[in-house]
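1. Sequence first, predicted model second:
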Amino acid sequence: MAETITLPTDVPVLIIGGGGSGLTSSILLSDYGIASLLVERRSATSHMPKAGAHNQRSLEIFRRHGIATEIQTSGVPAENRLRAAWMTSLGGNDSIDARELYSIDLNGEGTFRQVYEKDSPELSAGLGQHLLEPILRRHAESRSLATVRFGHQLVALDQSSRDGVVATIQDDSGQIHSVRARYVIAADGGRTVGPMLGAQMVGRCGLAEMLSIYFRADLSPYVSDDVMAHWFVGPKHGTWAGGSLVKAGPHPWNRHSPTWTIHFMFPEGDPDIGRLTCNNALPRLQDLLHLPNLNAEILGVSPWKIDAVQIDQYRIGNVFFIGDAAHRQPPTSGLGLQSAIQDADNLTWKIACTLKGQASETILNTYETERRPVCKANVEYALFAFENQFAFEAGLGLNRAKTIEDRRAVFEEYFADTPLSETRRARAAEVFNTVRLELNPHDRELGFFYDTGALLSDNSPSPPRDPMGVNYHPTTRPGSRLPHAWLNDRGARVSTHDLGAVGEFVLLCGYGAAARRWFEAAYEIAKESGLPLVAIRVAPDGDYGDPTCSWSRLREVTEDGAILVRPDKYVAARYNGAVEDAKLSLTHALEVVLGKKLSSTVEASAQRLQSN
């Protein structure tokens, strides 16, 4: 007799989709004290090793929730993902086969490492979704407030009730369940919820036909230990048509990596479009790698398209769209899954505050206000990075080469031992170096900010942004990510991102004469309102020390000022110095952020200020 599957019939939050963003949402909501139900139509997590680069901002989120260390230790060691390299081919015996054209350090490693270490308590990590999602699923299922059900798909959504959403869910046995939820997070990649509710994707679709082949093979004779990704541009295959070969691990992660993935673009009219499967993809793989006798086991084949789109509404009623359900973009610059994880980070604390009565419903509107401009910029940037690689053809001198013979002649000139060939190589290096905007987009990863939303603007100018996306300028301007600095906790090193418990607002103040007033104001507000708010003094006689003055150089306020930080470690408000009434000022900021009055005792404070 089949086991009867049970689901909760009433939950605060229903999550549709068990990929990276859905599982992250489940974990974060649990840690904020909110129960949720996650349903995923697949029976298991992803089997394809896509989205394998996770930037510092995402690792900071995972750090806050106790997952970063496991991701780092499971991922590619730094010494095995130092470089990306462009080659004419992987194999072959011809004089222009297997020649390296250019290489660059990537993901904040090598020459970029010192800068990345300075700006965050976490480095980036390399771990494909086939390895990341099981970690996230295990953590989600370990939280007592989370119910996670794979093999369950959404059938219908009804938003006719003011109290929330009624979802009809079918499990893999055919059993139908009805679940009422106050809010729904659509993390389904845009497959189900958006079409049900009439949402539209706006932008450019189907820009290229792509295919990923996941395979097992011994490539150790042809690759280097420190290269994470190889791109191929040669006589036969042009940019992207030649493919991008990436280590899939998991152990070892050096040149003996047991599995690999190659992503490539089909030329227009290619007869293989739509027909390659695990059973017939080997010849194409052998051709791409220029290894006609390669013995490989095809583990997975996944077709996909290059899209640059964004949903027309991030919120429809009580349904919120995150990740690929809200925006889809090329994988270049690694901002796709990272944007999805950051969507979850932005939305979940606001849902938690609303459900706990700490914020009004209006705070939920700031999810779209804040995330839409950032994700739109990420979509556009990723498409630009994808198209930028086609410039490498011109840099190599291939712009007039029409046939394989023409392209071969260009490469022979490129590698020749002549002064002009040296110039050709120098020009190519200049063009190739622009790929740093894709492989080390440090400012794009950390420097994005919210102009309006759940914050109190101080009308300061926007921080500078690097047009190449590399150089990040930390700032405490409201709407910006809290800058990282290492503080001293009785001999132990603590990041500014480690301050405060999960879900807490943090008020950072210094050692000036007004610091105690800020401290006392925060204490009183927290006691009177029940809001999770903690004040922390960074001072020689305070909670944490700043012996290297790194925080003093970053805080952009005087020692009498204060900085209010949201639960997602974004600056909500800042005060350059002392104010007449610290409690009134801080209360005002929190009310603007939360969209709700905190306490009647504030009115007395305001009256005192007016009578003085």
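-> Structure's in. What do you need? Residues are numbered from 1 along each chain as shown.

2. Going by C-alpha atoms from here, please, whenever you check contacts or count neighbours.
-> Noted.

3. Could you pull up the residues touching Gly18?
-> 38-40, 45, 137, 150, 187-188 (CA atoms under 8 Å, 6 or more residues apart in numbering).

4. Likewise for Ala146?
-> 26-27, 30, 35-38, 140.

5. Please apply the same query to Leu282.
-> Counting by CA under 8 Å, 6+ apart, Leu282 has contacts 296, 298.

6. here's the one I want to compare it with:
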Amino acid sequence: MTASVKSPRAALPPLGEDEWPEAVEVVIMGGGPVGMSCAILLAQRGIDVLLLERRDFVFRFPRAHLLNPRTMEAFHDMGVAEDIYAATPTHDRWRKAVWYTTATGPGRFDGLKIGEVPAWGGGPDAERYRASSPRAFANMPQLRLDPLIHRHAVAAAPGRIRAKQEAVDIRQDADSATVVIRDAVTDDVREVRARYVIAADGGRDSAALLGVELEGPRDMREVVNYHVSLDLSAWSEPDALLGHFLHPAGGARRRGTIQALGPTHYDRDSEEWLVSVAGWMVEGDPHDEAALFDSIRRMLGLGEDHAITMHSMTRWTYNGLVAKRFRAGHVFLAGDAAHKHPPTGGLGLNSGIQDAQNLCWKLAAVLDGQAPDALLDSYQAERRPIVAWYTAHSLENANRHPPIAAALGFGEDEAEGFRNLEVFVSDTPEGEAMRARVATEVAHNAHDYSQLGVEAGFHYEAGALVPDGTPVPGDPSDPTDFQATSRPGHHLPHVWLQSRTAQDGPAPSSHDLVARVGLTLLTSTSAAARWQEAIDLIGGALPVTVVAIDDADEAWRAARQIGDDGALLVRPDRKVAWRAAEMPADPSMVLDDALAVILRGGRAPAADPAEPFLKRIRAAASVLVQ
């Protein structure tokens, strides 16, 4: 059952290569995965978009690779998920992180395994990850992910994904923003007017054009990344996707990591690797390939003549930055333009895609006349505290390796470190005690690799929702703890609805019932008619789709946390916006009040909800081991 719904817009017609519109609804700055995801999400709603990328669409470096369940839900909505799953490893053995001294080598302690943890929904984490979402964790290096998303963006917004176009100015008035664009090939300058602009350019141009300050520590640790081909088949570790290296020569510091890039094998037989080496490991001329290769060989324990083919290299530093504002007039910041944090935890790309998902359904609702502009203010209210939390958590994850080195007895004296390794491998009470201490410190990295409470449990306390005063379930301070709940601001609980199997084919997830346009009201079959009557009385421009779930569906009854005649009002990003534990005496009045709060972007919090996380960012940065 549904309320009257405005007819969907037609697909965007192709735009000629030399055709430049005077005005569009949304200009997107930046052709990375966040910008292209915004283009897909908006184009699917028929929103007229124009994406500008200052460079070309040749994707040169691996960058991010881990795609968590909430991100895969967004990619499923875009029609991208199945392509990603088809290219991800076909087995689950890759789902672990390991620690070694080196990968191989002639020395007694070369190739020594220090420990491992399950990761990304593998091993003992598999069941709880499956229970959190209908979409599984995936692995796809951005080197291959970006071209895939680009193909989908070009198909969704034909002729509107433009390369070598740089935004050099943004002028705003009361109704729109005018973007001044320079063609990097011809040097031609043109202007395009837009109702709204999304800055997803990593802050390269938007930071200066908008004057939005990013607060937090900068340049805390230098890392050199290499995309290389090399043979690591001699490594004793058969399966792990990611390896960390600690060695007496490095003392308390991690020397670096390696990540299998495939494209065929995602283990020790990987054809390509992303090798990340701590900046201090590079000795000699940092621009000399021989010095760079030497740092790789020393970290991995490879011989001087071990062949390495360099594909690309980049240097970067750890930052812990969060924009003070996510909105500047008609312009919204998303992804790295709004927040920058270390890769520890794999939250950068994931948080950017979730920015896009949060922002784009709201933009579409406003542009379709279904909601006022005030709804867009909830983007900052919701996303800024979450990415501040992610930034703090990522920095804290970066500090989880030195305790392993300390438990091994690694310090300034390299010889002492080797003597402690003798104890570590010994069949003695001292060796057993040391191995227990090391195992404990390794296990603490579950906060990085089994962080389901962070990946699936992020929720909004303020924004386009109506809080009901109930406490957050479980332990919010434990990043591994995830408790499914229908509490407003949280993600809709996922269950497989067996009651729908017989007549509709395979059981859908509760997530699959959520409408892409407007809001969805989930209730029972026995209460659906009364809720539909209430919605019909309200009317309004924003469509509300009533979905009835069989009263006898036990899995849903256990998950919904409301009575048989209650209801959950769910947003297109599957966040619960409001819930009624039971049918109110006047459901239309109560629902109308709730919709009014949601559409104006919710109630402003009394204090900045990001501030506790900004304090954690500063605290973690102050003790970060270089």
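-> Received the coordinates, thanks. Not measured: the values here are computed from a predicted model.

7. circling back to that earlier point, next, format the contacts of Gly18 of the first structure as JSON lines and append secondary structure and neighbour count.
-> Shown next, in JSON lines, are the contacts of Gly18 of the first structure (DSSP: H, G, I helix; E, B strand; the rest coil; neighbours: other CA atoms under 10 Å):
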{"residue": "Leu38", "secondary structure": "strand", "neighbour count": "25"}
{"residue": "Val39", "secondary structure": "strand", "neighbour count": "27"}
{"residue": "Glu40", "secondary structure": "strand", "neighbour count": "24"}
{"residue": "Thr45", "secondary structure": "coil", "neighbour count": "20"}
{"residue": "Arg137", "secondary structure": "helix", "neighbour count": "21"}
{"residue": "Phe150", "secondary structure": "strand", "neighbour count": "17"}
{"residue": "Ala187", "secondary structure": "coil", "neighbour count": "31"}
{"residue": "Asp188", "secondary structure": "coil", "neighbour count": "27"}
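
8. out of these, which one sits closest to Ser585 of the first structure?
-> Of all these, Ser585 of the first structure sits closest to Ala187, with 37.7 Å by CA to CA.

9. ok, back up a step: for Ala454 of the first structure, state which of the contacts of Gly18 of the first structure is nearest.
-> Looking across those and measuring by CA to CA, the closest to Ala454 of the first structure is Ala187, at 22.5 Å.

10. The closest one corresponds to which position in the second structure?
-> With TM-score structural alignment as the criterion, the equivalent of Ala187 of the first structure in the second structure is Ala200.

11. which one in the second structure is aligned with Asp163 of the first structure?
-> Under the alignment by TM-score structural alignment, Asp163 of the first structure pairs with Asp175 in the second structure.

12. Over to Val565 of the first structure?
-> Aligned by TM-score structural alignment, Val565 of the first structure pairs with Val570 of the second structure.

13. Could you pull out the strands in the stretch 201-350 of the second structure for me?
-> For the stretch 201-350 of the second structure, the strands defined by DSSP state E, counting those that start in this stretch occupy 214-215, 222-230, 242-245, 256-262, 272-278, 308-317, 321-323, 327-328, 331-333, 339-340.

14. Ok, which of those comes nearest Glu22 of the second structure?
-> Per CA to CA, nearest to Glu22 of the second structure of these: strand 331-333, 18.0 Å.

15. Next one: Phe390 of the first structure from Val602 of the first structure, what distance?
-> Phe390 of the first structure sits 60 Å away from Val602 of the first structure when distances are taken as CA to CA, to the nearest Å.
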